[in-house]
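Peer 1: with the input below, show me the fold.
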Amino acid sequence: MEIERTGAGRYDVRNVRGGTIALGTGDDDRFTPVELLLAALGGCTGIDVDLVAGRRAEPTRFVVRVRGDKVRDEAGANRMENLEVEFDVEFAAGADGDRAREAVPRLIRQSHDRLCTVSRTVELGTPVSAFQRS
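Peer 2: This is a model prediction of the structure:
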């Protein structure tokens, strides 16, 4: 992953496959780092749920909402609290839709408890090192 400055408070994030996301400070329509964190949380679990439930039936609605509160703690450091990933998923009536609907709560739990690398990493509090290469 590489992040390149393209202007004051403007950056392009590039993955090794050539994909690009516009990153910024929140002064324009570019995603902020916190928004990308929330997107990663919801996207990781969303993909887990969708890939398995979608084998049973194609969803008629599949929306994942992610929210959290940005707070400043007692030490004056910023962090996120109250992170929530909410699923709004619907399937058509019928046996296949019933099977998919019944699987969703279990799939959400499995993703949260063991499959989603993003939420597992956040919850475990994995250390991050930051340094300047000379």
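
Peer 1: please make it C-alpha for all contacts and neighbour counts, starting now.
Peer 2: Fine.

Peer 1: what about residue 24, how many residues nearby?
Peer 2: Other residues near residue 24 number 20, with proximity taken as other CA atoms under 10 Å.

Peer 1: revised request: answer the last question for residue 1.
Peer 2: Other residues close to residue 1 by other CA under 10 Å number 9.

Peer 1: repeat for residue 43
Peer 2: Neighbours of residue 43 (other CA under 10 Å): 19.

Peer 1: checking my notes, it in a helix, right?
Peer 2: Yes: the assignment for residue 43 is a helix, going by DSSP: H, G, I helix; E, B strand; the rest coil.

Peer 1: show me what contacts it?
Peer 2: Neighbouring residues of residue 43 by CA atoms under 8 Å, 6 or more residues apart in numbering: residue 64.

Peer 1: where's it relative to residue 97, distance?
Peer 2: 22 Å (CA to CA, to the nearest Å).

Peer 1: can you check residue 1 too?
Peer 2: Spatial separation of residue 1 from residue 97 under the definition CA to CA is 38 Å.

Peer 1: one more to put side by side:
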Amino acid sequence: MKHKVEMSWLGNLAYETDMDGHKMITDAGTEVGGEDRGFRPKKLMLTALAGCTGIDMALILKKMRVDVKDIKVSVEGELTEEQPSYYKNMHIVFEFFGTDLPHKKIERAVKLSEEEYCGVSALYKQAIPVTSEIIYHEE
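Peer 2: I've put the predicted structure just below:
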């Protein structure tokens, strides 16, 4: 299977794509000459990781019949100072909200996502360290 994304130039530094019926604009910030009309391409790498592992979490926990009130996934990436600037590491924080959360099952779900299911994580780990932590918010 192959995926293809096509970007159309909107002028200056902005581009637009239609991905599976959803429009998205990328642009640079005003500090570098962009017009701040859309997402920063590099930060979309963090979004891709959070989204990929987040989908895994929801699917795995559903199969395990684990009831959580909410899940938050945040990803922080540290950029190199030299050009081209790229992420030299990423750190994922999984936050689970609910009552009587089954920690062992949640930890298993995180491990399955990290080691078997999330293709974005698998690719990134070939190039940089990707770490994670779990935070529980129990009511």
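
Peer 1: got a TM-score for the two of them?
Peer 2: The TM-score (TM-score structural alignment, normalised by the length of structure 1) is 0.76; 117 aligned residues with a CA RMSD of 1.9 Å.

Peer 1: show me the strands in structure 1, by range?
Peer 2: Per DSSP state E, structure 1 carries strands over the ranges 2-7, 10-14, 20-24, 59-72, 78-91.

Peer 1: Provide the aligned range in structure 2 for the third one.
Peer 2: Taking TM-score structural alignment as the measure, structure 2 aligns residues 23-27 with strand 20-24 of structure 1.

Peer 1: name the residues that touch that stretch?
Peer 2: With contact meaning CA under 8 Å, 6+ apart, stretch 23-27 of structure 2 is reached by 13-18, 34-41.

Peer 1: ditto for stretch 104-115 of structure 2
Peer 2: 53, 56-57, 60-61, 64, 66, 121-122, 134.

Peer 1: counterpart of residue 73 of structure 2 over in structure 1?
Peer 2: Taking TM-score structural alignment for the superposition, residue 73 of structure 2 sits opposite residue 64 in structure 1.

Peer 1: okay if I get the strands of structure 1 as CSV plus distance to residue 110 of structure 1?
Peer 2: Formatted as CSV, the strands of structure 1 follow (distance: least, CA to CA, whole Å):
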stretch, distance to residue 110 of structure 1
strand 2-7, 31
strand 10-14, 30
strand 20-24, 29
strand 59-72, 16
strand 78-91, 14
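
Peer 1: ok, residue 77 of structure 2 - contacts?
Peer 2: Contacts for residue 77 of structure 2 (CA under 8 Å, 6+ apart) come out as 46, 87-91.

Peer 1: can I get those residues in CSV with distance to residue 79 of structure 2?
Peer 2: Output for those, formatted as CSV (distance: CA to CA, whole Å):
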residue, distance to residue 79 of structure 2
46, 12
87, 4
88, 6
89, 8
90, 9
91, 12
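
Peer 1: farthest pair in the residues you listed?
Peer 2: 46 and 88 (12.2 Å; CA to CA).

Peer 1: which of these two has more residues huddled nearby?
Peer 2: For residue 46 of structure 2 versus residue 88, the count of surrounding residues by other CA under 10 Å is larger for residue 46: 20 against 14.
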